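Visitor: just a sequence and a predicted model for now, questions to come.
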Amino acid sequence: MNTAQIIDKAMVATEKAGAFLLESARKIQKSDIEVKGSNDFVTYVDKTAENMLLEELSSILPGSSFIAEESGISEKRGEFTWIIDPLDGTTNYIHHVPLYSISIGLMKGDELVGGIIYEPNAKEMFHAVKGEGAFLNNSKIAVTQNPKMADSLWATGFPYHQFEKLGEYMNFIAWSMQHTHGLRRLGSAAVDMAWVACGRLDGFFEFGLKPWDVAAGTILIEEAGGKVTDFSGGDKHIFNQELIASNPYIYEEFFKNFHEIFFRK
């Protein structure tokens, strides 16, 4: 079974988990919400959806390993590793804001080879396979070709527990508000990245992110022709908790201004 066939099967499992999220959204109660940390929540829905995915993905690739938001890192058992967020946008979900997603990345060794982001409210299934492009509901997608920050639309997320860089972050947000068409804060980093991949946004940046937030989005954007780095311009963004993603034409202008403002001494 090749990577494309693996991802096809995984999309079926993802759609089932998405149906569960939608069905459960109507039933969620305040008593179902657990607090993991400052502004960090989990519900039985996250846990059940993750267990559904673990079971299905294990059957697709027996012996594969997992890095998952709720259950953590499994023992390394084979060459393939699934990186899973069963509900990216839990805060939106518990407040009945209909924008959240399932995010699944697939690594072979240390290389991302596939990714899926599913936004069940809109029934939008994004997927990518290394070397084969990125797709939305099986139609090929691409990042924008806009080269100017002045004509761009970006997304970001606000830190919810790592506040030590909040001042620098807000300085750059203030600059962005004055030098772009605007910033959006959707509440799901995976959706932010999917929207960059399909050209709805020119770029996305955030810090404090986890591997399950960004793995699938990384391969989507790269296969759609975009560029993804950490804040230093390197390739440590999946495990380094910081990320810049954009079309390749606007990246340098963003990076220059971001560094001048965010790292100002």
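Guide: Structure received. Numbers count the residues shown, from 1 in each chain.

Visitor: make it CA atoms for all contacts and neighbour counts henceforth
Guide: Will do.

Visitor: which secondary structure elements does the helix of greatest length in the chain contact?
Guide: Longest helix of the chain, by residue count under DSSP state H: helix 3-25. Helix 3-25 makes packing contacts with helix 44-60, strand 101-108, strand 111-119, strand 124-129 when contacts are defined by 3 or more C-alpha pairs under 8 Å, 6 or more residues apart in numbering; DSSP states H and E.

Visitor: take the one below as the second:
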Amino acid sequence: MDLKNITSEVCKVAIEGGAFLKRERLIFDKNKIEEKNSHDYVSYVDKETEKILVKKLAEILPQAGFITEEGTADYAQEDYYWVIDPLDGTTNYIQDYAPYCVSIALMNKGEFLIGVVYEVCRDECFYAWKDGGAYMNGKRISVSDTFQMNKAFAGLDLPYNDKTYKPVINHLLDSLYGKVSSVRFCGSAAMALCFVAIGRYDMWAEAFLKLWDFAAGALIVQEAGGKVSDFAGNAGFCDNHYIVASNNKLHSEIISLTSGYQDKLS
């Protein structure tokens, strides 16, 4: 399988999906928003974008199944499968607030093969394939070389499970605010991971994520020289929903803040 060429084709699909998001944003109707769970929104745009992506990706790799956020396609235990988030950062999109993106990963029996994340607002396409490095708009990217916590630019995010996560975010903010260079909230897990991959963030953490939130971005971080784990520092982060990503140099520092909460969030 030529992963490099397939990645190139997937980038085109992601950009096409992003173009649809951009067009629809000009005429977006907030009255058509649905609430899946408390403060967890979906719109017709998410669903229609996903249909576009599924159709195009099925042409690239007909034997692959699909794991998608909006459930417009099926996974029947195929060895190869696409993992799709058609609009990561839906709340940002609703508010016309950057960033938001299309996220596509290809996996084989649990292994990441391809990751593509297209950020619509800045027209930035991040991508990677297994053992091929990480790129943004054709240029090789790598994580930062920051190794001091007081110089670190840290990213955090706020999952919808607010009551359960509140003690964690309070702990992380108390531990980081004023002790690192700065702390920011992104609103899109896929983009936050890409920010780590390109060195805009030195570290990032969030819980209660789904595979489609992090699959593409996680591979991009790893291929850019970074590290991704669960809150306890374990490499098998796909088995749960707690994700920590860093430039590798600061991973033990952020894990020291999150590890005590892994079991409490289960």
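Guide: Thanks, I have it. Quick caveat, the model's predicted, so the values are computed rather than measured.

Visitor: overlay the chains and give the TM-score.
Guide: Here the superposed chains carry a TM-score of 0.95, computed using TM-score structural alignment, normalised by the length of the first structure; 264 aligned residues with a C-alpha RMSD of 1.8 Å.

Visitor: quick one on the thing from earlier: give the buried residues for the longest helix of the first structure.
Guide: Using 16 or more other C-alpha atoms under 10 Å as the burial criterion, the residues of helix 3-25 of the first structure that qualify are 4, 6-7, 10-11, 13-18, 20-21, 25.

Visitor: let's have the residues you listed in JSON lines, adding distance to N240 of the first structure.
Guide: Shown next, in JSON lines, are the buried residues of helix 3-25 of the first structure (distance: C-alpha to C-alpha, whole Å):
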{"residue": "A4", "distance to N240 of the first structure": "28"}
{"residue": "I6", "distance to N240 of the first structure": "27"}
{"residue": "I7", "distance to N240 of the first structure": "26"}
{"residue": "A10", "distance to N240 of the first structure": "26"}
{"residue": "M11", "distance to N240 of the first structure": "27"}
{"residue": "A13", "distance to N240 of the first structure": "29"}
{"residue": "T14", "distance to N240 of the first structure": "26"}
{"residue": "E15", "distance to N240 of the first structure": "29"}
{"residue": "K16", "distance to N240 of the first structure": "31"}
{"residue": "A17", "distance to N240 of the first structure": "28"}
{"residue": "G18", "distance to N240 of the first structure": "28"}
{"residue": "F20", "distance to N240 of the first structure": "31"}
{"residue": "L21", "distance to N240 of the first structure": "29"}
{"residue": "A25", "distance to N240 of the first structure": "32"}
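
Visitor: if we can go back for a sec, so how far does the longest helix of the first structure sit from its counterpart in the second structure?
Guide: Following the fit onto the second structure, the mean deviation recorded for helix 3-25 of the first structure is 0.7 Å by mean C-alpha distance after the TM-score superposition for the first structure.

Visitor: run through who's touching that helix.
Guide: Contact with helix 3-25 of the first structure is made by 45, 49, 52-53, 56-57, 60-61, 86, 93-94, 96, 101-102, 113-116, 118-121, 125, 127, 129, as judged by C-alpha atoms under 8 Å, 6 or more residues apart in numbering.

Visitor: thinking again about what came up before, the helices and strands packed on helix 3-25 of the first structure into CSV, with extra columns for distance to L153 of the first structure and mean neighbour count?
Guide: Shown next, in CSV, are these (distance: least, C-alpha to C-alpha, whole Å; neighbours: other C-alpha atoms under 10 Å):
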stretch, distance to L153 of the first structure, mean neighbour count
helix 44-60, 31, 18
strand 101-108, 21, 27
strand 111-119, 20, 25
strand 124-129, 20, 25
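
Visitor: dump the ones you listed to CSV, plus distance to H179 of the first structure.
Guide: Formatted as CSV, those follow (distance: least, C-alpha to C-alpha, whole Å):
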stretch, distance to H179 of the first structure
helix 44-60, 38
strand 101-108, 30
strand 111-119, 30
strand 124-129, 30
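
Visitor: would you state the helices of the first structure in chain order?
Guide: According to DSSP H, the first structure carries its helices in the segments 3-25, 44-60, 90-94, 166-179, 189-197, 211-223, 251-262.

Visitor: now those in JSON lines, with distance to H237 of the first structure?
Guide: Formatted as JSON lines, these follow (distance: least, C-alpha to C-alpha, whole Å):
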{"stretch": "helix 3-25", "distance to H237 of the first structure": "23"}
{"stretch": "helix 44-60", "distance to H237 of the first structure": "23"}
{"stretch": "helix 90-94", "distance to H237 of the first structure": "22"}
{"stretch": "helix 166-179", "distance to H237 of the first structure": "17"}
{"stretch": "helix 189-197", "distance to H237 of the first structure": "13"}
{"stretch": "helix 211-223", "distance to H237 of the first structure": "8"}
{"stretch": "helix 251-262", "distance to H237 of the first structure": "15"}
